[in-house]
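Undergrad: Would you be able to build a 3D model of this:
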Amino acid sequence: MTLVFFIIALGILVIVHEWGHFIIARKSGIRVEKFSIGFGPTLFKIQGRETEFRVALLPLGGYVKLYGEDPEAEAEGDEQKAKAIAASPDSFTGKPARFRLATVLGGPVMNLVLAFVVMPFVFLIGRQVPAILEKPPVILGVMENSPAKAVNLEKGDIIQSINEESFQKWGDVLNWIMLHPNQEIKMVVTRDGVEKEIHTTITDAPDSRQKMGYLGIEPQYFWGNDPIVGDIVANGPAFSSGLKSGDFITAVNDEKISTWTQMTDKIRASNGKPISLGYLRQGVEGGVTITPAYNEDAKAYLIGITRFTNPDLYVVQKFSPGKAITHGLQETYRLSLLTLDVVKRLFSFDLSYKTLGGPLQIAQASGQAAKSGLGEFLYFLCFMSLQLGILNLLPIPVLDGGHVLFMAIEGIIRRPLSLKVKMVAMQTGMALLLGLMILITFNDVDRIWGIGDLITKAKGLF
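TA: Okay, here's the model as predicted:
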């Protein structure tokens, strides 16, 4: 089902984007020859009055083919024919700059409009979020051997600012930390009513394949982190051990533990050797011995239990129509600023490409969002639409922003750029984007399956 939701989400985004180009072109009197969803071989097509609508095999994008978008290429070297195409009243090139600019911007603008229009419905339908994300950033605990521990941050410290940026909610603090790995920071906290200035360096998260920041004060390590058994996986190592849902784990190999994180760390460190678990069940102590099994997906030793999720730790963000519109617009604006910040930091090399997600991670995220409900899926769709709209405005040839750049240069020099110059620029832009996509996809594969593990398996076949 993950693939199905991925195709649905991507299909919606592509259709909206290309429809933006299409409708503005039509309104401007420009002939649209093709409207394609997907690339490659045609699966089916419908011929309209002047436009061929088609669905292609590879659902990774789409395009509209405008008549006269590139007269020289369309004329195949025939100079007279190229001039005739450029002078045609329904030619893209023959239209005034304002119509051409509007047509090019129509796609990304429609993606931005989609996000601003749909996001209020997210808060009208409702989406479930951890309650801690809406609470003030009071430190709930400090992980051992973490950057926060090294500079003596303490439980109860209230985070006021990081690098002069103020915060009111844990959700904003978490986003900031995750997007700034390997960065030196100045943090101002309040402890017992007195402000303290802390200097440290955000490191890479030790428990994630994805490159993201880590301080060791993130609330997910402490909020709702009680070692209470939720579900027991059928036929897993714990299935026939006698462990039951609701058991409170108190010890691993006779060592006391108080959090789910401590328990899982010790299980993963077992390397498959039998471990003893002490537990409390309705106030009565008990114990079991289990042999962890290696899980290929998690790349770790597990015993086949899930953490109990206390519904009281979550809140549903659901509002009346008026408030839903306000919250929707505010959230879309916040996500827009977040996306712009990521783009800026990528181009200034302050952020690694490894923080980005490619098609595999997007597919995973779309599936997870859909399983969480309609509100979460629409939220994911809005965020992706925002990113698609903003990234398409970058002045890189082959993107819409690249076409705007060409038009700006032509306006300055007061003549069209030659086909050769455009082709070289387009090929360079395509090479850059393909190279980035390959790196991101490689990173996806490494994050999900582990490149090292795949290489080891491949060697085992020979």
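Undergrad: okay, CA-based contacts and neighbour counts for the rest of this
TA: OK.
Undergrad: thought Val189 was touching Glu195?
TA: Yes: if you go by CA atoms under 8 Å, Val189 and Glu195 touch, sitting 5.6 Å apart.
Undergrad: Those two: which has the busier surroundings?
TA: The neighbour comparison of Val189 against Glu195 (other CA atoms under 10 Å) goes to Val189, with 24 against 14.
Undergrad: So that one lies in a helix, does it not?
TA: No: looking at Val189 with DSSP: H, G, I helix; E, B strand; the rest coil, it is strand, so not inside a helix.
Undergrad: Can you tell me the closest non-neighbouring residue to it?
TA: Ile159 (4.5 Å; CA to CA, 6 or more residues apart in numbering).
Undergrad: I'd like to know how far the one you found sits from Asn225.
TA: Noted for Ile159: a distance of 21 Å to Asn225, by CA to CA, to the nearest Å.
Undergrad: When these two are compared, which one has more neighbours?
TA: Between Ile159 and Asn225, counted using other CA under 10 Å, Ile159 has the larger neighbour count: 23 against 18.
Undergrad: what about the more buried one, which helix or strand?
TA: Here Ile159 sits within strand 158-162, counting by DSSP states H and E.
Undergrad: try Ala86
TA: Going by DSSP H and E, Ala86 is part of helix 79-87.
Undergrad: elements contacting that helix?
TA: Packing partners of helix 79-87 (3 or more CA pairs under 8 Å, 6 or more residues apart in numbering; DSSP states H and E): helix 71-74.
Undergrad: elements contacting the helix it packs on?
TA: By 3+ CA pairs under 8 Å, 6+ apart, helix 71-74 packs against helix 79-87.
Undergrad: What residues of the helix or strand following the helix it packs on count as buried?
TA: For helix 79-87, the following helix or strand on the C-terminal side (DSSP H and E) is helix 97-125. Buried residues in helix 97-125, counted by 16 or more other CA atoms under 10 Å: 99-125.
Undergrad: Report how many residues lie close to Asp157.
TA: 21.
Undergrad: Please generate a structure for the following sequence too, so the two can be compared:
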Amino acid sequence: MARSTRPTRSLGPGGDKEVDFSLVALFSASSLATFLAILKALVALGFVIFVHELGHFLVAKACGVKCEKFYVGFDIPIRIWRLRLPSALVKFQWGETEYGIGIVPLGGYVKMLGQDDNPLNAEAEAERARKSADEDAAEVDKNELAEKDAVAAEEPVELDPRSYVAKNVPQRMAIISAGVIMNLIFAVIFAAVAYRMGVKITPCVVAGTSAGDPAWQQAWPSGSQIVQIGRDGDPDSDLRFQWELRYKVAESGIGENVKEMDILLRAPDGQEQWKKITPTDRLKQQLGMVSLGIRPPSSSRLSGTTPFYRGSAAAEASPPLQPGDLITAVDGIPLAETGSPNTYYGHQVLEQLAAAIDSPMTLTVQRTGIDGSTETVEVDLAPAPFYSLGLEMKIGPLVAIQQGSVASEVGFQAGDELVTLNGEPIGDPLTLSQRVGTLAGEPLEFTVTREGSTVAIDVPPLGPELNIPYMGPLPVASIESLGIAFEVTSQVTGVQPDSSAGEKGVAAGSEVVSVQLRVRGEANKAYVAGNYGERYEEEMVIGQQGVNWMSIHHRLQHLLPDTEVLVKLQHADSDPVVISLAARPRAETYFSDRGLVLTQMHRQHTAASWGDAISLGFRETREKLSEVLRVLKMLVTREVSVDKLGGPITIVRVMGIESSEGFSRLLLFLTFLSANLAILNFLPIPALDGGHMIFLLVEAVTRRPVSERIQGIFTLIGVVLLLALMIYVIFNDIARI
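TA: I've put the predicted structure just below:
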């Protein structure tokens, strides 16, 4: 009796439906750099696919199976009208196997005797694997042959001993699982080599906290470093912001209730303290995430391409700032080194500028010339004007009180609504911290409404105000010297008479629905197209994708000259109206962000030995496997939308970014892709290795193979579903372009 003939051994439409490794022939490259980036991505993806198929091939050969083809890509004949394309870019015969690179780069496959990736060809392929027990006899007369044929019709046929279907269940299981095992082995190898070469990591250093969020409430100081997450293990200074921290925080948010975390925090003075902290879920509904509210560290080095925002105070610095400048001091005060020579944290620069928001400052920069020589340059940087449309928003309730702050001592409570400051209306919430800063050293009196009652709160003299820049994405501002964080709504409660909004007659009581920017002038349009793309002028709708009045106000600070601001306002029950406004500097008011573009802080993490490198390789692979499993779980539980899935275009784009950061970063991304392929390919879905493993398990239990007809039906269903998913993620990719 013939055994199952449906072991699909391909990576693509006919087999291992790894959607993320597909459709890489979209390179209508507009430049050599784009073409080379795509080519590099294709080669890297092709190698991951090659490794997968090599696993199947080697184990199949070890089990004595005849392998007729080994292809990366599919050798499918393609005809476009009268033009006939070759089915393979390269192919050659070596021994009994044809090796090649197919013209359709959707995966790869190993063709074994006794199997075919197309269920419609399964029956014909099965016949190839069968042979009569006496077919090799040299001399048989016609009568004897007829007699033997009659007997053979009543007896089970014999299988070709070199066919896949002739092998026992354990051998076929080994062949099926070999691709996944090979991917896991090379995932470790990729990561180990990367760490031995040295990997750039972003350390878990706190560069600032977002007003009102958990880390802000606990007053985590800038420059602190997270050295351990969870009580298991030992402190580690090489924890990575984008991996250990990010994903541990994300894991705490899985499920109905956010889980508390234990974090060992090392203060700038070296003292370590365990913190119990629960991430906030205020972003979960809008952005699908939980957060501690920590800003990742930046370097004090300016971007090598765009060192400042055009239209900002930094753009008017004298002498001009240049790409790659390294800031080493602010107003003569040297920055503290990070522990690595000539490396400084960017938050030191930003905080010193914010503390002197209304004062000109001098930056000391180290500048490297084309010939490699360095020079020290003193750069004067003026205060940044506070650009405003003239709209003053209603202040919302206090969302948090900082632990150990003045506010916690004098009796402020979350939920209080600020009404007056020293007898005057509280006014524009976006300028409140600056107004409090001008009263530093003087006693203050606030009145608040609390549960329908008015409460007066006396505040002792405060120290200097920090005026930290908005970090988002929630509409929350703060008074750092006092220790309160309050919401900023999008409801207009006042209009400055000499502003653009005042001139257009905007009335209090309106609600801002959305804002849209319109760039004027060919030079400005070209700049936006080259630096921001079409999304710069997209409508920003309040309440969608982290858009709020504070994020819009931040955008207004770095507008190009003559930019038109279209504001959609809703008043009471009337229809929304769109008004064209202009952002103008507000008298005696300044913005804390002067427009410097700092690079992300990186530190080289190099394994001391190959033993350490292999250990890190196993850790990296384990983390990537956990990450893929976590995302799959969130997809099943609908905690993450399928709209977030990326396809081949996203992979090529991300791989281009990673490869630009160095070969070791590319190797780590290949580790991620290998783990991704290993798990997705072993899901119990027909047409994937996991689906074939299910068929083999059934055969092992029942001691008879699943019928070819049933396997064919399920395989076709799996292929259709996976093709649909492939098309869906490709459309997702196109929509993001």
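Undergrad: show me the residues around the residue nearest to Val189 of the first structure that make contact.
TA: Contacts for Ile159 of the first structure (CA atoms under 8 Å, 6 or more residues apart in numbering) come out as Pro137, Val138, Ile139, Phe167, Met187, Val188, Val189, Thr190.
Undergrad: Leaving out chain neighbours, which residue sits closest to Val631 of the second structure?
TA: Using CA to CA, 6+ apart, the nearest residue to Val631 of the second structure is Val640, at 7.6 Å.
Undergrad: scratch that, Thr278 of the second structure
TA: Thr278 of the second structure's closest residue in space is Glu260 (CA to CA, 6+ apart), at 4.4 Å.
Undergrad: Next up, the contacts around the counterpart of the one you found in the first structure.
TA: Residue pairing (TM-score structural alignment): Glu260 of the second structure is matched to Met187 of the first structure. The neighbourhood of Met187 of the first structure, defined by CA under 8 Å, 6+ apart, consists of Ile159, Gln160, Ser161, Ile162, Asn163, Glu197, Ile198, His199.
Undergrad: ok, of the residues you listed, which come out buried?
TA: Neighbour counting with 16+ other CA under 10 Å marks Ile159, Gln160, Ser161, Ile162 as buried within the contacts of Met187 of the first structure.
Undergrad: For Ile15 of the first structure, state which of those residues is nearest.
TA: Ile162 (40.3 Å; CA to CA).
Undergrad: pretty sure the closest one contacts Ile185?
TA: Yes: with contacts counted by CA under 8 Å, Ile162 of the first structure reaches Ile185, the gap being 6.6 Å.
Undergrad: quick revisit: using JSON lines, lay out the buried ones among the contacts of Met187 of the first structure together with distance to Gly216 of the first structure.
TA: What follows is these, written out as JSON lines (distance: CA to CA, whole Å):
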{"residue": "Ile159", "distance to Gly216 of the first structure": "14"}
{"residue": "Gln160", "distance to Gly216 of the first structure": "17"}
{"residue": "Ser161", "distance to Gly216 of the first structure": "17"}
{"residue": "Ile162", "distance to Gly216 of the first structure": "15"}
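Undergrad: For the stretch 201-350 of the second structure, which segments are assigned as strands?
TA: Along the stretch 201-350 of the second structure, counting by DSSP state E, counting those that start in this stretch, strands occupy 225-229, 261-266, 272-277, 298-302, 326-330, 333-334.
Undergrad: Which residue would you name as the spatial centre of the first structure?
TA: Residue closest to the mean C-alpha point of the first structure, counted by CA atoms, centre = their mean, is Gly357 at 5.9 Å.
Undergrad: Determine the three-state secondary structure at the aligned partner of it in the second structure.
TA: In the second structure, the residue matched to Gly357 of the first structure (TM-score structural alignment) is Gly646. At Gly646 of the second structure the chain is in coil, as set by three-state DSSP.
Undergrad: how about the nearest residue to Gly646 of the second structure once chain neighbours are set aside, what does it touch?
TA: Spatially, and ignoring its direct neighbours in sequence, Gly646 of the second structure is nearest to Val729 (5.7 Å; CA to CA, 6+ apart). Neighbouring residues of Val729 of the second structure by CA under 8 Å, 6+ apart: Asp643, Leu645, Gly646, Gly647.
Undergrad: ditto for Gly114 of the second structure
TA: Thr5, Glu125, Ala126, Arg128, Ala129, Ser163, Tyr164, Val165.
Undergrad: Now compare those with the first structure and keep only the conserved ones.
TA: With both residues aligned by TM-score structural alignment, their matches' CA atoms under 8 Å, the contacts of the contacts of Gly114 of the second structure that the first structure also has are Ser163, Tyr164, Val165.
Undergrad: Format those as JSON lines; extra columns: neighbour count and distance to Lys40 of the second structure.
TA: Output for those, formatted as JSON lines (neighbours: other CA atoms under 10 Å; distance: CA to CA, whole Å):
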{"residue": "Ser163", "neighbour count": "23", "distance to Lys40 of the second structure": "37"}
{"residue": "Tyr164", "neighbour count": "29", "distance to Lys40 of the second structure": "35"}
{"residue": "Val165", "neighbour count": "26", "distance to Lys40 of the second structure": "38"}
